[in-house]
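Engineer: Coordinates for the following, if possible.
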Amino acid sequence: MRINRSERVNIMKDDGSFNTGARVVEIKDDEIVLEIDGSAKGIDVSDRINIATGDATYKAVVRGREKNRLVVEVIAEDRRAFFRIDDSLPVKARKADRISASRFLSLIPERGDFRLPIDADSRDDALMALLQEVNQKLDYLINQLILKDEGIRIDECKEVNLSATGMRFEIEEDVRIGDIVEVKMMLPSSPPVAIQTYGEVVRVKKTEREGKPLYEVGLKFTEMTEEVREEIIQYTLKRQREIIRRKRQQL
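Structural biologist: Sure thing, here's the model as predicted:
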C-alpha cells in the first residue's frame, strides 16, 4: 500500500452516494485515519469506500467515525494490481465525453487470424524456424499499421507512472477533476501490445514548460476488462523485475 501521511485523497462510496476530498492524518499497518473536507454525514461504520490517491484506488471498510474523521481499514486484494512503475511509453491522451470498455489495439499473436499455420508435428526444423520468423514479421507490420491508424507514434513517448488501477502523466489539454480521459498507449512487451482505455481524473496539478501550460493528471482506470488489466499487471511486474535486477548489478 502506497498512501502517505498528509497526502490528499478522494474518497467515495461504492454506490456513488458520497464523494469528497480528504487528508491522510495517520497510518498504522492497514488502518488509515482520514480527515474529511466538510461533514462525514452519509458515511457510517461498516460502509465500504474507495480511496483514490491519483495513481491507484484502494478499497476500504469504515471502522470508526468521529466528527469529520474516519478510521478505515484497507481491504487486502490482488496486490499485483497496485505495483507501480515509472516508465517512458508511447501515449496518446485526450479528453473524452463518453466511456467505453478498454480494448487491445494491437494484434495479440496467439489470437491473430493473419499468421501462417505452423504444423507442430513437422520435422522440418528449418521450415518451422522460417515460418516463425515470417509470423513475427507479419505481427510487427500489422501492429505498426494499427498503431499508425490509432495515432500512436513509437518515437513520441511520455514519462508515466503506471499500475493496473491508474496512471499519472502530463497532458497539454486543460482537464479538471472528474473529467474522463481516453488513453491509447503501447506497452513494449514481447511482442509489444497497444491498448485503449479510459480513466477518470482524480488529481490535477498545473505546471509549465518552456512557457506552455501543462497538466499533470492522475487517472483512475474505468471500465477496464480483465484481459487488459492482466496485460498491464504482467508488464509492470516484468519491468519491476528488470529495474531490481539492474540496481543489483550496479551494486
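Engineer: hey, let's count contacts and neighbours off CA atoms from now on
Structural biologist: Will do.
Engineer: which residues in the stretch 101-250 of the chain form helices?
Structural biologist: For the stretch 101-250 of the chain, the helices defined by DSSP state H, counting those that start in this stretch cover 125-150, 226-250.
Engineer: Which of the ones you listed sits closest to residue 48?
Structural biologist: Judged by CA to CA, the one of the helices of the stretch 101-250 of the chain that comes nearest to residue 48 is helix 226-250, at 22.3 Å.
Engineer: Relative to the whole chain's centre, how far out is the closest one?
Structural biologist: On the basis of CA atoms, centre = their mean, to the nearest Å, helix 226-250 sits 13 Å off its chain's mean C-alpha point.
Engineer: Who are the contact partners of the closest residue to residue 185 other than its chain neighbours?
Structural biologist: Distances taken as CA to CA, 6 or more residues apart in numbering place residue 91 nearest to residue 185, at 4.3 Å, with adjacent residues excluded. With contacts defined as CA atoms under 8 Å, 6 or more residues apart in numbering, residue 91 is in contact with 152, 153, 156, 157, 158, 183, 184, 185, 186.
Engineer: could you redo the last one with a cut-off of 7 Å?
Structural biologist: By CA atoms under 7 Å, 6 or more residues apart in numbering, the contact list for residue 91 reads 152, 157, 158, 183, 184, 185, 186.
Engineer: Could you also give me the structure for this second sequence? I'd like to compare it with the first:
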Amino acid sequence: MLSPGTQIELALRTVQGLELWCSATVDKVSESVVLVRLNTQIAMDYGNISSSEDYPVTVNVIDGEVLVTQEGRIAGKLRDEVYGIRLVGEATRHEYTSIEDRIKVHYKPLSEQEYYATRPEMRSYRTPQPNMPKYLDANDDIPQSLMKFIGDINYKLDRILNLLESHSSEKLVIKDFFHTSRVGGGFLIGEKGEVGSAYLLQIKIPIYPYHEFYAIGKGVPFSGGATGILFTYISEDDREELIKYVFERQREILKSKRKQ
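Structural biologist: Coordinates of the predicted model:
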C-alpha cells in the first residue's frame, strides 16, 4: 500500500491534544518505519523527541476506491519536514457495499489549504438538529403517523427560516442528485469531477427526522470510469444515519416492485 511517492494525509498530535492535518509524500519504506516528507510546513517541531509514545499520528491513504487508516508514532526527525513514522497495529480499510440510490447533496470545492484547516474541526462540529417539542415527544397517545406529519411541518418551517436568515451569507454550491455508490463511504457524482480535489459536503437525509450533517472528501476514480467523492471524514453517527436511509429506501423500492 505504502511505497515511495505515495501521497498520504497525516494527522500530527501532541501530548496537549493539538491536532494538525497536512499532506505528505512517502520517501522510503522499511519493515517498521516509513519516512515521509511534509508537503506543507506545520506549527510543530519534533526535533527533540524524548519518547515516540508521546507523539501519536494518524496516516490516511486513498487506495483506489478505499480509504485506509493506520495509527503510528513519530520515530524521529531527520531533517526539515522529513520525519520517520513507526506504524503500529493493523491498517483499517474502509470498504463499503455498492448500492445505487439518489440523494440531493450540497457541496463546495475546497482548496488544499482550506481542506487541511477544516479537517481537524470536523470531529467536534455538529449541525443543530430540529427538536420536537417535549410535550409532543413524550406523548404516547399521539399516533406515529401524526408525529411524522408534525415533524415534516417542523422541518419545513426550519428550512424556510434558515433560508430567510442566510439569504446574504455565502452558500454552498448546490449539486443535485449525487449517486450513492458506496453506502456510508462516498458518492458517485453525476457529472465530471476532478480526481484529487477536496470537497466539503452538506447532506440532509430527506426522511423524518431529517438528519443533517457535514462531511469532507476527495475526488477519486470509481469503477466504470466515473469520478466520485470518497469521504475522508464522516462521524460514525452520521454514517449510520446515512446507511439507515439508504437501506430504508431499498426496502421501499423492493416493496413497490412486488406490488407491480
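Engineer: which residues in structure 2 form strands?
Structural biologist: 7-13, 19-29, 33-38, 56-63, 66-79, 82-94, 101-110, 173-182, 186-188, 198-204, 212-221, 227-233 (DSSP state E).
Engineer: and the shortest one, which stretch of structure 1?
Structural biologist: Counterpart in structure 1 of strand 186-188 of structure 2, with TM-score structural alignment as the criterion, is residues 166-168.
Engineer: with structure 2 superposed, average distance for that stretch?
Structural biologist: Mean deviation of stretch 166-168 of structure 1 relative to structure 2 after superposition (mean CA distance after the TM-score superposition for structure 1): 1.8 Å.
Engineer: how much space between the residue nearest to residue 109 of structure 1 when sequence neighbours are not counted and residue 188 of structure 1?
Structural biologist: Among residues not flanking residue 109 of structure 1 along the chain, residue 139 sits closest, at 6.8 Å (CA to CA, 6+ apart). Using CA to CA, to the nearest Å, we find residue 139 of structure 1 at a distance of 14 Å from residue 188 of structure 1.
Engineer: of those two, who's got more company?
Structural biologist: Per other CA atoms under 10 Å, whichever of residue 139 of structure 1 and residue 188 has more neighbours is residue 139, with 20 against 15.
Engineer: Residue in structure 2 paired with the more buried one?
Structural biologist: Under TM-score structural alignment, residue 139 of structure 1 pairs with residue 155 in structure 2.
Engineer: before we move on, the earlier item: okay, the strands of structure 2, which one's buried deepest?
Structural biologist: strand 186-188 (a mean of 27; mean count of other CA atoms under 10 Å).
Engineer: Among the strands of structure 2, which comes closest to residue 140 of structure 2?
Structural biologist: Nearest of these to residue 140 of structure 2, taken as CA to CA: strand 212-221 at 26.0 Å.
Engineer: Remind me what that closest one packs against, helices and strands.
Structural biologist: Counting contacts by 3 or more CA pairs under 7 Å, 6 or more residues apart in numbering; DSSP states H and E, strand 212-221 of structure 2 packs against strand 198-204, strand 227-233.
Engineer: With respect to residue 67 of structure 2, which of these lies nearest?
Structural biologist: Nearest of these to residue 67 of structure 2, taken as CA to CA: strand 227-233 at 7.0 Å.
Engineer: Using CSV, please lay out the strands of structure 2 together with distance to residue 244 of structure 2.
Structural biologist: Formatted as CSV, those follow (distance: least, CA to CA, whole Å):
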stretch, distance to residue 244 of structure 2
strand 7-13, 29
strand 19-29, 30
strand 33-38, 38
strand 56-63, 25
strand 66-79, 21
strand 82-94, 17
strand 101-110, 13
strand 173-182, 13
strand 186-188, 15
strand 198-204, 13
strand 212-221, 14
strand 227-233, 17
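Engineer: Quick one: closest of the helices of the stretch 101-250 of structure 1 to residue 17 of structure 1.
Structural biologist: Of all these, helix 226-250 comes closest under CA to CA, at 26.2 Å.
Engineer: Could you give me the buried positions within that closest one?
Structural biologist: By neighbour count on 16 or more other CA atoms under 10 Å, the buried set for helix 226-250 of structure 1 is 228, 229, 231, 232, 233, 235, 236, 237, 239, 240.
Engineer: which ones are touching the nearest residue to residue 101 of structure 1 once chain neighbours are set aside?
Structural biologist: Closest residue to residue 101 of structure 1 apart from its sequence neighbours, by CA to CA, 6+ apart: residue 223 at 4.9 Å. For residue 223 of structure 1, the contact set (CA under 7 Å, 6+ apart) comprises 100, 101, 102.
Engineer: Thanks a lot, see you next time.
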